[in-house]
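> Have a look; sequence and predicted model below, questions after that.
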Amino acid sequence: MSAVIDQVLEAPPATGSWRRPGIEKVAPAFVFARSAEGFWRTGAVASAGWIALGLLTVYWPNKAVGFSDWAYTDEFGIAAIAIGVVLLVVALLGTRAGRVARTLRPAGPWLVALPVLFALWEIATAKLALLPTPFFAPPQSLIETYIDDWRRLGESLAHSARLLGHGFVLGALAGFLTGVTIGWSRIAGYWVHPVLRFVGPVPASALLPLAFFFFPSSYAAAVFLIALATGFPVAVLTWSGVAGVNRNYYDVARTMGASERFLVLRVAIPAALPQVFVGLFMGLGAAFSVLVTAEMMGVKAGLGFYLSWAQGWASYSNMYAALIVMALLCSGLITLLFKVRDRVLSWQKGTVKW
């Protein structure tokens, strides 16, 4: 193979060839290296978009609408240019960028779309003021909020995470135990199933006045409502999973001398775990909606309360910043739950399709 390569490199260039004296042996190797390393075209396009966004933000003057200019405009533009430069370096390095390239390449289309969306947002708000102020603020207003009000946002995030954690864990445990009980025992199902069908479909937020009346504190009432919203889907889907286990599994286990406890813990529950996780995902979404409602209505802390406070003071940039934090919190919890599911259901790899 090496002899063939040497013959190719030493062969005289054809008429009209692009080779020049002194680089005959270098150019082919260079071309081969570039093709092997894989120039990232999508990254280059994304880099151009971010740099264009930064230049647009910095050099196009903002339109003043009854108040001083938007703060952190230059900082936002410089940050966009910096992102573009980083993407350009990664695109030029190709696979030599290592883990950074492997992480960014799947997000390539989003890296192209985001600067376009930010540019449209910037033009419609800060540059042309097409959208009414202060209801619609430009992207740099979010930076101002995160820098100037990070302490209050952090405290609100911590309070919401604690409240959501308490309610979700209690509701998930109660729903799981209820689902296993009514799925395994016909007697328990006879008594509990009608109660679930009657109480479960009622939105937990509709019980907000009763909860605040019966519980000693608004925090305890909010925990109860979040647990109620979480427990219903977990209980129903756990019950469905346990009741739907193939009876042949039980027969095989009984022929080997398995006890009732073994059948529940080692047969019914593991077989029902995919359904249990579906209920957990549904319960997390319901718990999050109840969390925001409870914090806006009665609990004087958390992201829901921060939203209500920002709306009352017409500070819509703070409201948008809190919504983004809320979305990141929910997305992060869902991602964490997916990782837990993948770890717990690793023995069912290939059978779980969601």
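Received, thanks.
> For the rest of this, base every contact and every neighbour count on C-alpha atoms.
Noted.
> Tell me how many other residues crowd R96.
15 (other Cα atoms under 10 Å).
> whoops, I mixed them up, L265
12.
> do T103 as well
By other Cα under 10 Å, the residues close to T103 number 10.
> ditto for P134
If you count neighbours by other Cα under 10 Å, P134 ends up with 13.
> cool, and S160?
Other residues close to S160 by other Cα under 10 Å number 23.
> who's in contact with it?
Counting by Cα atoms under 8 Å, 6 or more residues apart in numbering, S160 touches 291, 301-303.
> Show me which of those is closest to L104.
If you rank the contacts of S160 by distance to L104 using Cα to Cα, L303 comes first, at 30.7 Å.
> thinking L164 is in contact with A287, fair?
Yes: counting by Cα atoms under 8 Å, L164 does reach A287; the two are 7.2 Å apart.
> who's more crowded, the two?
In this view L164 and A287 are compared by other Cα under 10 Å, and A287 has more residues nearby, 26 against 22.
> separation between that one and E37?
A287 is 47 Å from E37, where distance means Cα to Cα, to the nearest Å.
> cool, A211 as well?
62 Å.
> V100 now?
In this view, V100 and E37 are 14 Å apart by Cα to Cα.
> in the stretch 201-350 of the chain, which spans are helices?
Using DSSP state H, counting those that start in this stretch, the helices of the stretch 201-350 of the chain run over 208-214, 218-243, 247-255, 260-262, 269-297, 303-312, 316-344.
> Residues contacting the third one, please?
Applying Cα under 8 Å, 6+ apart, the contact partners of helix 247-255 are 263, 267.
> Return the set of buried residues in it.
250, 253 (16 or more other Cα atoms under 10 Å).
> for the fifth one, same thing?
With burial defined by 16+ other Cα under 10 Å, the residues of helix 269-297 counted as buried are 269-284, 286-288, 290-296.
> Please tell me how far F168 sits from L263.
28 Å.
> Which one's more surrounded, those two?
Taking other Cα under 10 Å, F168 and L263 do not tie; F168 has more neighbours (27 against 17).
> got a list of what that one touches?
Taking Cα under 8 Å, 6+ apart, one finds 226-227, 230, 283-284, 287 in contact with F168.
> Pick out whichever of those sits closest to L153.
L153 has its nearest neighbour among these in A287, at 20.4 Å by Cα to Cα.
> I figured the closest one was touching A227, is that so?
Yes: at 7.3 Å, A287 counts as touching A227 under the criterion of Cα under 8 Å.
> who touches both of these two?
167-168.
> just to revisit the earlier point, wait, which of the helices of the stretch 201-350 of the chain is closest to R186?
Among the helices of the stretch 201-350 of the chain, helix 218-243 comes nearest to R186, with 10.0 Å by Cα to Cα.
> Comparison target below:
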Amino acid sequence: MSTQSETIPSSGARVNRSATPRHVSPRVVIAGLAALAWLGGAVLTQWWPNLDDWPYTNEFIVLKLALAVVAALLGIAGWRKRASDTGDTGDVSDSDRPSRIDTWLGAMPWLLALALVVTAWEVLTAKLEWLPRPFFAPPQALIAVYVEDFPRLGSSVVHSLGLLAYGYVLGAVTGFAIGVSIGWSRAVSYWLHPMLRLIGPLPPTAWLPLAFFFSPSSFSASVFLIALATAFPVAVLTWSGVAGVNAAYYDIARTLGARPSFLILRVAIPAALPSVFVGLFMGLGVSFSVLIVAEMMGVKAGLGWYLQWAQGWAAYSNMYAALLVMALMCSGLITLLFRFRDRLLAWQKGLLKW
């Protein structure tokens, strides 16, 4: 009776690449689904007529096709990258660190969800009109706003950025100085700490009547309100950071002959910077909301003014377009502040997420 010998490869032996099944990454599959979803949305827009003549429908189709092509190209690039990372052994090589393609592929579930949401939005508005007009407009209406009303919307964005920069920088500098003073000096803390606890928790919008009465212009009143909204969280977090510095740091610096100015600038402030940035993040979020309210009250330009103007004329598509711009602008500013923090505090990179 003959026996057939079996060859069992050792752990270091190579496995035939053609005999190893190639695993397709789920992200690549999702990228393909996203491409099909955007392509299907373009076909739906083309062959299902609208109940009303909405402008920029053809441009909307082109945008959907472009997103479908982008998703398909990213899926192909991800598949080829995985194939190249798989060597002759069939095992994934050491190049598993996330690349730029992996980062883009990580956004594919959002691109797929966005395709489904936009398609449902278009069906409920332009195709069936189940959502009441003029409160709800199809996606084409937003494209029309960005194309036709770009000068007014763009100038509003520029004005809001300028007003936010004035108020935020002034409030951040003032709050930082107050926080360092309270955290370092007992005499300053005796006088300013009670005032900070009394005035700080008040909503900045509660000062609207006084701000517009005492300020020479609506612009300066808005700057004051934004600065007030920024100063409180920055002052509180800076004070906490300075007061929480380990006393041993001061003792070592004094032993080496450090002066009080050195203790403040080179010991207290650097040790308090993580808390300072938390206050800056909080102040930026609050100042942005105060910015919109202040622009609605008296400023003749800006995103808040644009929202009020759109509501007055029942131009709800303009309002939705402005809200989207505001969301992107606020998120972008916070992201830039996080990038600056990660560069300045490289030793704390990754401890605070956004």
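Yep, it's here. Owing to the predicted nature of the structure, the values given are computational and were not obtained by experimental measurement.
> now what about the TM-score between them?
After superposition, the two chains reach a TM-score (TM-score structural alignment, normalised by the length of structure 1) of 0.86; 326 aligned residues with a Cα RMSD of 2.3 Å.
> Now stretch 37-47 of structure 1: buried residues?
Buried residues in stretch 37-47 of structure 1, counted by 16+ other Cα under 10 Å: 39-40, 42-47.
> Mind putting those into TSV with secondary structure and distance to L87 of structure 1?
Formatted as TSV, the buried residues of stretch 37-47 of structure 1 follow (DSSP: H, G, I helix; E, B strand; the rest coil; distance: Cα to Cα, whole Å):
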residue	secondary structure	distance to L87 of structure 1
F39	coil	12
W40	coil	9
T42	helix	10
G43	helix	6
A44	helix	7
V45	helix	9
A46	helix	7
S47	helix	5
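> Which of these sits closest to A206 of structure 1?
Once Cα to Cα is applied, the member of the buried residues of stretch 37-47 of structure 1 that ends up nearest A206 of structure 1 is A46, at 46.5 Å.
> now for that closest one: what does it line up with in structure 2?
Using TM-score structural alignment, the equivalent of A46 of structure 1 in structure 2 is A34.
> thinking its match is in contact with A71, fair?
Yes: applying Cα under 8 Å as the test, A34 of structure 2 and A71 come out as touching, 6.2 Å apart.
> Now list whatever residues contact both of the two.
By Cα under 8 Å, 6+ apart, the residues touching both A34 of structure 2 and A71 are M108.
> so what's F277 of structure 1 up against?
234, 341.
> Pull up the gap between it and G285 of structure 1, please.
13 Å.
> residues shared between the contacts of those two?
With Cα under 8 Å, 6+ apart as the test, F277 of structure 1 and G285 reach no residue in common.
> what are the ranges of the helices in the stretch 51-200 of structure 1?
Using DSSP H, counting those that start in this stretch, the helices of the stretch 51-200 of structure 1 run over residues 73-93, 99-104, 108-122, 139-148, 150-184, 186-199.
> Reformat those as JSON lines; add distance to T238 of structure 1.
Converted to JSON lines, the helices of the stretch 51-200 of structure 1 look like this (distance: least, Cα to Cα, whole Å):
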{"stretch": "helix 73-93", "distance to T238 of structure 1": "46"}
{"stretch": "helix 99-104", "distance to T238 of structure 1": "36"}
{"stretch": "helix 108-122", "distance to T238 of structure 1": "37"}
{"stretch": "helix 139-148", "distance to T238 of structure 1": "41"}
{"stretch": "helix 150-184", "distance to T238 of structure 1": "5"}
{"stretch": "helix 186-199", "distance to T238 of structure 1": "13"}
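> so which of those helices gets nearest A222 of structure 1?
Per Cα to Cα, nearest to A222 of structure 1 of those: helix 150-184, 7.6 Å.
> Could you list the buried residues of the closest one?
Applying a neighbour-count criterion of 16+ other Cα under 10 Å, one finds 153, 156-157, 159-161, 163-184 buried in helix 150-184 of structure 1.
> Please apply the same query to stretch 111-130 of structure 2.
For stretch 111-130 of structure 2, by 16+ other Cα under 10 Å, it's 111-112, 115-116, 118-119, 121-127, 129.
> Quick one: end-to-end length of that stretch, please.
Using Cα to Cα, first and last residues of stretch 111-130 of structure 2 are 25 Å apart.
> Mind listing residues that contact that stretch?
With contact meaning Cα under 8 Å, 6+ apart, stretch 111-130 of structure 2 is reached by 30-31, 33-35, 37-38, 41, 48-52, 54, 131, 136-139.
> what does stretch 217-229 of structure 2 give?
Contacts of stretch 217-229 of structure 2 (Cα under 8 Å, 6+ apart): 163-164, 166-172, 203-205, 207-208, 211-212, 215, 283, 286-288, 290-291, 294-295, 298-299.
> on that earlier part again, report the buried members of the contacts of stretch 111-130 of structure 2.
Neighbour-count burial (16+ other Cα under 10 Å) applied to those gives 30-31, 33-35, 37-38, 41, 50, 136-139.
> Which of those sits closest to W104 of structure 2?
A31 (9.8 Å).
> tell me the contacts of the closest one?
71-72, 74-75, 105, 108-109, 112.
> Can you say which of those residues are buried?
Neighbour-count burial (16+ other Cα under 10 Å) applied to the contacts of A31 of structure 2 gives 71-72, 74-75, 105, 108, 112.
> how about TSV for the buried ones among the contacts of stretch 111-130 of structure 2, with distance to A327 of structure 2 added?
Below are these laid out as TSV (distance: Cα to Cα, whole Å):
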residue	distance to A327 of structure 2
I30	26
A31	26
L33	27
A34	24
A35	26
A37	25
W38	24
G41	25
N50	29
F136	19
A137	19
P138	19
P139	17
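> Identify the residues contacting G244 of structure 2.
By Cα under 8 Å, 6+ apart, the neighbours of G244 of structure 2 are A272.
> Which residue in structure 1 occupies the aligned position of it?
Match for G244 of structure 2 (TM-score structural alignment): G244.
> F76 of structure 1: which of the buried residues of stretch 37-47 of structure 1 is nearest?
Comparing the buried residues of stretch 37-47 of structure 1 against F76 of structure 1 with Cα to Cα places S47 closest, at 15.5 Å.
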